[in-house]
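> Based on what follows, work out the 3D shape:
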Amino acid sequence: MPDQQTRPRPVAPETRSTRHRATALLTAAAPALGAYAAVRAVGLLVLQVWASAAGKDAAHLLGGRWDSVWYQRIAAHGYGYTVTLPDGSVHPDLAFFPLLPALERGFAAVTPLTLRDAGTAIAWLAGLVAAWGIHSVGARLYGRRAGVLLAALWGAYPTAFVQSMAYTETLFTALAAWSLYAVLRDRWILAGALCVLAGLTRPSAAALIAALALTAAAVLVREWRAGARADLVRRNARMLLGVCLAPLGWLGYVVFVAVREGAPFAYFDVQAQWGNSIDGGRALAAFIAGLPLPAALGLCAALGLLGWLVFLCVRQRQPLPVLVYGIAVVVVSLIGSGYFGSRPRLMMPAFPLLLPPAVALARLRSVLGAGTVVAALALGSAAYGAWTLLGPGPP
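Next up is the predicted model:
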């Protein structure tokens, strides 16, 4: 007779149900993950060929330059490093949020990977998780085919080469996409918890926090106006708890910087030292005004296209959390005073902007037609990414 302690314990129905839902989600997302991986593989292949021809190391280009180095230094030594540039400006590492360095350090500790390669591996894994979440949002709203195309289009975004770098964009997008999906499923506590992690990843978590807060406010106002005022707070307790959780990650880091620097607004001073203050778009306007006329007109046309996509998102009647998040990411990216070349990268997490073209492609009768469009965009994105990484400067 077998010993009582060796008998397998029965799995709780709740656990089986959770596993079943996760397996079903992953199975449904398999085409989207395959499409996204194929698009990013094209980008990596083009980069590898181009870098080899130029005598450069593609792995170093992806994980050993620019912001990646700052994250790895934090992972290795913690905060406290500062650079003083020749013009006298000071760049402290406190401008970089802690979740990615913490993951890099943990990943490198349990694998043979260096911090550089751990950061790149995390970005690649996070890209797949982001594509899964993006597909889940798109499929829930407009069908599985639209979800697959949405994930593929996000992988072919013009600056999608950053998704393969040891940067925070893929990690943040993964957390944001799944947080929005949780809101769409009315899983507010999960949404708030994911927003906490997003707030430890990038300052653009403010867009996700706003999306959750405005959606909850709209729910409360709608129920109040409908006369359902009795037990309003108790009935929406989980939603309110999720909203209260949402800003804790971002606020926690702001408090950490304030305590470390001994000044209540030190976080904002740190960002200003990097030129990341909010100026309402003055820096963008000045940049456009300083360009040659053809370049200025081209940039204005690109901004017009961006505005048209926002208009299409509104006309598409996207759910409020998805719409607010997408628009807020765009607004935050445009009204800052930072380096102009970073703005397309900062807007990359705004995947809801790609919902209108994804739905339009999904309506094509020919799968080959939609695939051809995605393939062309993937090649264009790959070429632009390789040219940028081997040429002009930081993304």
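> CA atoms for contacts and neighbours, from now on please.
OK.
> Between the two ends of stretch 240-257, how far is it?
One end of stretch 240-257 sits 27 Å from the other (Cα to Cα, to the nearest Å).
> Distance from the chain centre to it, please.
Distance, stretch centre to chain centre, for stretch 240-257: 18 Å (Cα atoms, centre = their mean, to the nearest Å).
> Please name every helix or strand in contact with the host helix or strand of L33.
Using DSSP states H and E, the element containing L33 is helix 13-54. Contacts defined by 3 or more Cα pairs under 8 Å, 6 or more residues apart in numbering; DSSP states H and E place helix 13-54 against helix 58-63, helix 115-142, helix 144-155, helix 367-390.
> Sticking with the residue nearest to the spatial centre of the chain, tell me its helix or strand.
Compute the mean C-alpha point of the chain, and by Cα atoms, centre = their mean the closest residue is T173, 2.2 Å away. Element membership for T173 (DSSP H and E) is helix 169-184.
> in stretch 88-107, what counts as buried?
91-105, 107 (16 or more other Cα atoms under 10 Å).
> Of those residues, which belong to strands?
H91, P92 (DSSP state E).
> and of the buried residues of stretch 88-107, the nearest to L150?
L100 (25.3 Å; Cα to Cα).
> just to revisit the earlier point, so how far is the helix holding T173 off the chain centroid?
So, by Cα atoms, centre = their mean, the centroid of helix 169-184 is 7 Å from its chain's centroid.
> quick one: contacts of the host helix or strand of V359?
V359 belongs to helix 355-362 when assigned by DSSP H and E. With contacts defined as Cα atoms under 8 Å, 6 or more residues apart in numbering, helix 355-362 is touched by 138, 142, 145-147, 149-150, 153, 309, 312-313, 316, 370.
> now do stretch 240-258
Stretch 240-258 is contacted from outside by 94, 97, 188-200, 203, 205-206, 209, 212-213, 216, 233, 264-267, using Cα under 8 Å, 6+ apart.
> Which other helices and strands does the helix holding T173 contact?
Against helix 169-184 (3+ Cα pairs under 8 Å, 6+ apart) you get helix 115-142, helix 188-199, helix 205-225, helix 320-334.
> got the angle between the third one and helix 169-184?
On the basis of axes from the mean of the first three to the mean of the last three Cα atoms, to 10 degrees, helix 205-225 is oriented at 10 degrees to helix 169-184.
> Second input sequence below; structure requested for side-by-side comparison:
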Amino acid sequence: MTDLQTRAAPSRAGALRRAAPALLGYAAVRALGLLVLFVWSAARDKSGYTLLTARWDALWYVRVAELGYGYEVRLANGDVHSNLAFFPLLPWLERLVAAVSPLSYADGGFVVGALASLAAAWGIFAVADRVHGRRAGVCAVLLWAALPVGIVQSMAYSESLFTALAAWSLYAVLTGRWVTAGVLALLAGLTRPVGLAVVAAVWAAAIASFLGERRAAASLGERRTPSPVRRILGMLLAPLGTAGYVLWVGHRTGGGPLGYLDVQAGWRNGFDGGYAFARFVAGKFTSFPSAVAGAGLILGVASVVWLYLAGLRRRQPLPLLVYSGAVTALALCASSYFGSKPRLLMPAFPLLLPLALALARQRTRRSAWILGALAAVSSVYGAFWLNGSGPP
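The predicted model follows:
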């Protein structure tokens, strides 16, 4: 990581020019996805815009923006679905957009999601460019845009906002901007529970940097190391978002520091080390049709693990490994909502870097054909998915 920090970061205007091909390509892929969704939805007498802004989690975020916290739904089986499960930054921004414009809260969620997805694409490019170069950066962004569940990036969901904050926090770490990294980690922690992954990345990188400086100073016979004030400040800021919201929920519910876990339990969600997911996969092997789906799930998990190990073999910077490892573990080891796991893995963009590097080494025409095909498949799948069961 020290080598990465020694390279000067480009100016803002220069960085935007450098990222322009990636951002234009990203916008094109997402525009294709939206076009296919709207055409598909119209053919089924549905509103594609409604599917993006007023279904599933998007409705819960709008309720937080409109009503504040305290709204809940009691199901017939006794479960309680409380909107306290949803972190506040996205609904705060929805409320802000509605306050300064004629747009509704749902419209605000769509606007925030669209802008955040572009910011996320830029952040992913910045990280990948820093680690592997510009071509790999462009490929990483297009791979992220063309994920099978990439349509979520265009929804009034919090994944794009979280990914933007996480990517830029990681970039700040790679460039030694510790206070910026801490502030962005704080905001990521106000966006989704997986903000803990960003905190872990900031802390791991800072600790590794401290140890590296001490070893370097000792080898040179120096008694003093560079001032750690900004690094320590970044470390202190990073967990405040997650900790603040979780502690507030515990106080509000009377459940103490672990009250947020009780709220998640009302949604039948928790962390069991992957036991429930393993049982879910095993249960697929009861008949031939479902066994195919089970085999696909095993292949998907194996691919994720392989990509992480590939990043490890290529010696990805420590904060990227810690972040992607934490996001992957939290996604795969959650005990409920198995259909949402691909969506929960979407912020783990460092997993795509080995593939992006491989594509960058191909001829431009070949990589363009591959990425174009992936974008087309992603667009069709996204339209089919949202017009079917959709993301839980």
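> Superposed, what's their TM-score?
Once superposed, the chains reach a TM-score of 0.93 (TM-score structural alignment, normalised by the length of structure 2), with 374 aligned residues with a Cα RMSD of 1.3 Å.
> Aligned counterpart of the residue nearest to the centre of structure 1 in structure 2, please.
Aligned by TM-score structural alignment, T173 of structure 1 pairs with T163 of structure 2.
> Neighbours of the spatially closest residue to that match that is not a sequence neighbour, how many?
For T163 of structure 2, ignoring the flanking residues on the chain, the nearest one in space by Cα to Cα, 6 or more residues apart in numbering is P347 at 5.1 Å. By other Cα atoms under 10 Å, the residues close to P347 of structure 2 number 24.
> Ok, L299 of structure 2 next?
Neighbour count of L299 of structure 2, defined by other Cα under 10 Å: 12.
> which one in structure 1 is aligned with it?
L299 of structure 2 maps onto A301 in structure 1, by TM-score structural alignment.
> what helix or strand does its match sit in?
If you go by DSSP H and E, A301 of structure 1 is part of helix 293-315.
> what helices or strands is that helix leaning on?
Against helix 293-315 of structure 1 (3+ Cα pairs under 8 Å, 6+ apart) you get helix 282-289, helix 320-334, helix 355-362.
> What residues in structure 2 pair up with the second one?
Across structure 2, the stretch matching helix 320-334 of structure 1 (TM-score structural alignment) is residues 318-332.
> Have a look at how far, on average, that stretch is from structure 1.
Superposing on structure 1 and averaging over aligned pairs (mean Cα distance after the TM-score superposition for structure 1), stretch 318-332 of structure 2 comes out at 0.9 Å.
> that older thread, return the closest of the contacts of helix 355-362 of structure 1 with respect to A226 of structure 1.
Q316 (25.3 Å).
> how close does that closest one sit to I209 of structure 1?
22 Å.
> between these two, who's got more neighbours?
I209 (29 against 13).
> can you pull the contacts of the aligned partner of that one in structure 2?
Under the alignment defined by TM-score structural alignment, I209 of structure 1 is paired with V199 of structure 2. V199 of structure 2 makes contact with G182, A185, L186, G189, M235, A238, P239 under the criterion Cα under 8 Å, 6+ apart.
> and the match of helix 320-334 of structure 1, which residues are buried?
For stretch 318-332 of structure 2, by 16+ other Cα under 10 Å, it's 318-332.
> Please tell me how far that stretch is from the chain's geometric centre.
11 Å.
> and what of stretch 375-389 of structure 1?
20 Å.
> Kindly report the same for stretch 371-386 of structure 2.
Relative to its parent chain, stretch 371-386 of structure 2 has a centroid offset of 19 Å by Cα atoms, centre = their mean.
> what range in structure 1 does it sit on?
Residue span in structure 1 matched to stretch 371-386 of structure 2, by TM-score structural alignment: 374-389.
> who's in contact with A383 of structure 2?
Contacts of A383 of structure 2 by Cα under 8 Å, 6+ apart are G33, V36, L37, F38, W40, S41, I151.
> which one of those is nearest R231 of structure 2?
I151 (36.7 Å).
> dump the residue contacts of the alignment partner in structure 1 of that closest one.
In structure 1, the residue matched to I151 of structure 2 (TM-score structural alignment) is F161. Neighbouring residues of F161 of structure 1 by Cα under 8 Å, 6+ apart: R40, G43, S381, A382, G385, A386.
> what's the closest non-adjacent residue to the aligned partner of E213 of structure 2 in structure 1?
Superposed on structure 1 with TM-score structural alignment, E213 of structure 2 falls opposite E223. Among residues not flanking E223 of structure 1 along the chain, R229 sits closest, at 6.9 Å (Cα to Cα, 6+ apart).
> Helix, strand, or coil at that neighbour?
When classified by DSSP: H, G, I helix; E, B strand; the rest coil, R229 of structure 1 comes out as coil.
> So what does P21 of structure 2 match up with in structure 1?
Under TM-score structural alignment, P21 of structure 2 pairs with P31 in structure 1.
> which one is its match nearest to, not counting chain neighbours?
P31 of structure 1 sits nearest to V148 (Cα to Cα, 6+ apart), 6.5 Å away.
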